[in-house]
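In: My questions are about this predicted structure, shown below with the sequence.
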Amino acid sequence: MAMQYPASRRFMAHVSNIEAIPTEDDKPFTVPIPDDSFETYQLDPPPYSVETTKRQLKQVYQDMTTIRRLELTADKLYKERKVRGFCHLSTGQEAVAVGIEHAITPDDKLITAYRAHGFTLMRGGTVRSILGELLGRRDGIGHGKGGSVHMYRKNFFGGNGIVGANVPLGAGIAFAQQYGETQKVTVNLYGDGAANQGQVHETYNLAKLWELPVLFGCENNKYGMGTSVERASAMTEYYKHGYYIPGLRINAMDVLAVMSAVRYGKQYILSGRGPLLYEFQTYRFAGHSVSDPGTAYRTKEEVQAERANDPIINYREKLIDWGVFTEDEAKAMDKDVRAFVDREAQEAENMPAPETSLDVLFEDTYVRGSEPPQRRGRTVDESYYRG
């Protein structure tokens, strides 16, 4: 479903001369963003252009295609019954994770809900460690104990399975940033299914009272499990749900629009003007989880129409039109990404399973090195004593 904005909300793009793209990979230049990319609430719009380099544009394409291939591989492994439990894929939503990461720094913080594989990769996880985690392997990113949801890296706080519960956690991270990390922000993401929860709105209130350096982001993929946003929310303009917090709706099927918006939002927050609320309008091509075919609550025609707005295909066409790479170079990159992910998947399948011992079971309950000599079980007789 394309965004439809009233004429008063449309702004002209600052169109750069695309013909002036430099031959050097690292020389900065500016590319335009369509003038219907944003809709604002008590906020001036971000720039309708992005300063970038050919190297970054190519990396953005590689990042999105790697996430897509990672998710397709996870889907395959699940259907082969090698991955158990929940498995939530982000096919169709790659521009959100990639656009955000290319607009912030590794020192900024990020927390999200359970559709987190792409964010884990962009925050520094490896394809091998992510797939190993899905397979329950010892060398998975969470030692095989977290599965699809619970993955973490430095400055990446998950991957959280309780709907909406990560939002107050993200505000707490931003609260801590006020003590000694003045040039950092927290990107605090959740889905449209969490947007009407009380704890989310309570967090907005505290964030604004304390002017926390937090960028709230509602990843609106149009469905909370099998329920459309129209059936779930009396007001589907989620970027206005903060009331006293300025908001922005973004066409998040365009990775460059996401980049521009998040760069702008970070600078706005760091200027001391308090939090922002973004709505990333996107779409998941697959079901809610791999066990959901995604066909009972939406039509094939709808999914086909959304696939015509594929963020990777559209971005690829832009780069070819702009002369950033040729079609043959894009195909070669696609081939390399596929081969790389296939190798990583094979390595993940060859990882050993965790040892079935109580030492491994109770590992990481406490910070390593601070474990007490015993762990209490259900009864005194079930207490486990560390060897």
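Out: Yes, it's here.
In: only C-alpha atoms for contact and neighbour calcs from this point on.
Out: Will do.
In: buried stuff in stretch 145-165?
Out: By neighbour count on 16 or more other C-alpha atoms under 10 Å, the buried set for stretch 145-165 is 145-152, 155-161, 163-165.
In: Out of those, which sit inside strands?
Out: Nothing among the buried residues of stretch 145-165 maps onto strands, per DSSP state E.
In: Tell me if I am right that A113 is in a strand.
Out: No - counting by DSSP: H, G, I helix; E, B strand; the rest coil, one finds A113 to be coil, located in no strand.
In: All the helices of this structure, residue numbers only.
Out: Listed in chain order, the helices of the chain (DSSP state H) span 54-79, 94-101, 117-122, 127-134, 166-177, 198-209, 229-232, 255-268, 300-307, 311-322, 327-349, 358-362.
In: Check these for me and report the most buried one.
Out: helix 127-134 (a mean of 28; mean count of other C-alpha atoms under 10 Å).
In: That one - contacts with which helices or strands?
Out: The contact analysis (3 or more C-alpha pairs under 8 Å, 6 or more residues apart in numbering; DSSP states H and E) places helix 127-134 against helix 54-79, helix 117-122, helix 327-349.
In: and here's the other structure:
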Amino acid sequence: MAKPVSSRPKSSKAAPAKAAAGEENFALRSLQDAHEANKRYAASDDELLHFYEQMVLIRRFEERAGQLYGLGLIGGFCHLYIGQEAVAVGLQSALAPGKDSVITGYRDHGHMLAYGIDPKVIMAELTGRAAGISRGKGGSMHMFSTEHKFYGGHGIVGAQVPLGAGLAFAHKYNDDGGVCMAYFGDGAANQGQVYEAFNMASLWNLPIVFVVENNGYAMGTAVKRGSAETHFYRRGTAFRIPGMSVNGMDVLEVRQAANIALEYVRGGNGPVLMELQTYRYRGHSMSDPAKYRSREEVQEMRDNHDPIEGAKAELLARGVAEERIKEIDKRIRAVVAESADFAENSPEPDMSDLYTDVLVESY
């Protein structure tokens, strides 16, 4: 039998009173100070190779998705994650599989791949096939896997943030020890519902990490043109939510910051707001020619800040054999080719599926 819905946390104990202003200001600073003091995760060679492999998988998968879109095999909108790979890989590698939950916006393929979900069912979903992870009904923007506690994929800008607060409420209500990681972009950061979610999450001491993926452009509008406060990690200050500013192009810095944030949240201290400075190499979506920025700007990021090339350079500097790296690249290309073939050869949903999954008959 389902538990009755409650508007209050499960515990009958009153939530702990917020610290005095001075103490709270110290708490707001302390996470950023901890991050500045110890910026990069001390990954073993095997761990870094795994991070590299996951980032290459996302890059090659998204490149192939772009090709399939151009061939007309992917319909509707399609937002690629190329350039931002270190964010999802670094953050989600620190989560507890099967325990923690993830929710994001419509640029969601990379997050699912970073969570270890089969590339074949993701590509099948992109192409609208019955074998897709949402049975071909969600497409690029609305993918779910309750098995992996991955809750989308949401097309309404910023709508996933209060839903993430709801997931965090469920973790607290069920006392399951889980944390929700809720991603949103710099454009969504200006949505009012985001701040309502901040307020509730802080008031109820919810176990959630709010993640701003700041790729510099809200669709085609540069951050400095659309945001009065461009340091997004400060946006939680009014709600006494500590923030962290992180280089989202360095997977080891991202992972270390994730460890710090998750330790704080798992300690019962309430939410954290992380800003990941990252960059997308492609347009906002496949229909965006991205004429609002120069080719030189994009090339500068590719040449000097690419997360995959950065990880590769570190592996080589550590003495990892280049053949091991080449073997990963070769294997990933085969995996992506297999996923595309699987998608193209899978049947479309039956017409009768139009009438399924419309509503829940019983709960």
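Out: Alright, I've got the coordinates. These numbers were taken from a predicted model, which means no experiment stands behind them.
In: Tabulate the helices of the first structure (a markdown table), appending distance to Y243 of the first structure.
Out: Compiled in a markdown table, the helices of the first structure are given as follows (distance: least, C-alpha to C-alpha, whole Å):
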| stretch | distance to Y243 of the first structure |
| --- | --- |
| helix 54-79 | 33 |
| helix 94-101 | 24 |
| helix 117-122 | 28 |
| helix 127-134 | 38 |
| helix 166-177 | 17 |
| helix 198-209 | 9 |
| helix 229-232 | 19 |
| helix 255-268 | 17 |
| helix 300-307 | 30 |
| helix 311-322 | 30 |
| helix 327-349 | 43 |
| helix 358-362 | 44 |
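In: Look up how far T73 of the first structure lies from the residue lying closest to G164 of the first structure once chain neighbours are set aside.
Out: Nearest residue to G164 of the first structure in three dimensions, chain neighbours excluded: A194, at 4.9 Å (C-alpha to C-alpha, 6 or more residues apart in numbering). Separation of A194 of the first structure from T73 of the first structure (C-alpha to C-alpha, to the nearest Å): 28 Å.
In: Can you tell me the closest non-neighbouring residue to R333 of the second structure?
Out: Nearest to R333 of the second structure is R60, by C-alpha to C-alpha, 6+ apart, at 6.9 Å.
In: Need the counterpart of that neighbour in the first structure.
Out: In the first structure, R60 of the second structure lines up with R69, judged by TM-score structural alignment.
In: For its match, list the residues it contacts.
Out: Neighbouring residues of R69 of the first structure by C-alpha atoms under 8 Å, 6 or more residues apart in numbering: V337, R338, V341.
In: what's near enough to touch the residue opposite V98 of the first structure in the second structure once aligned?
Out: Aligned counterpart of V98 of the first structure in the second structure: V89 (TM-score structural alignment). Neighbour list for V89 of the second structure: F51, Q54, M55, H111, A114, V251 [criterion: C-alpha under 8 Å, 6+ apart].
In: And for I133 of the second structure?
Out: Neighbours of I133 of the second structure in contact, by C-alpha under 8 Å, 6+ apart: V121, I122, A124, E125, M143, F144, S145.
In: let's see 6 Å
Out: Contacts for I133 of the second structure (C-alpha atoms under 6 Å, 6 or more residues apart in numbering) come out as V121, E125.
In: Thanks a lot, see you next time.
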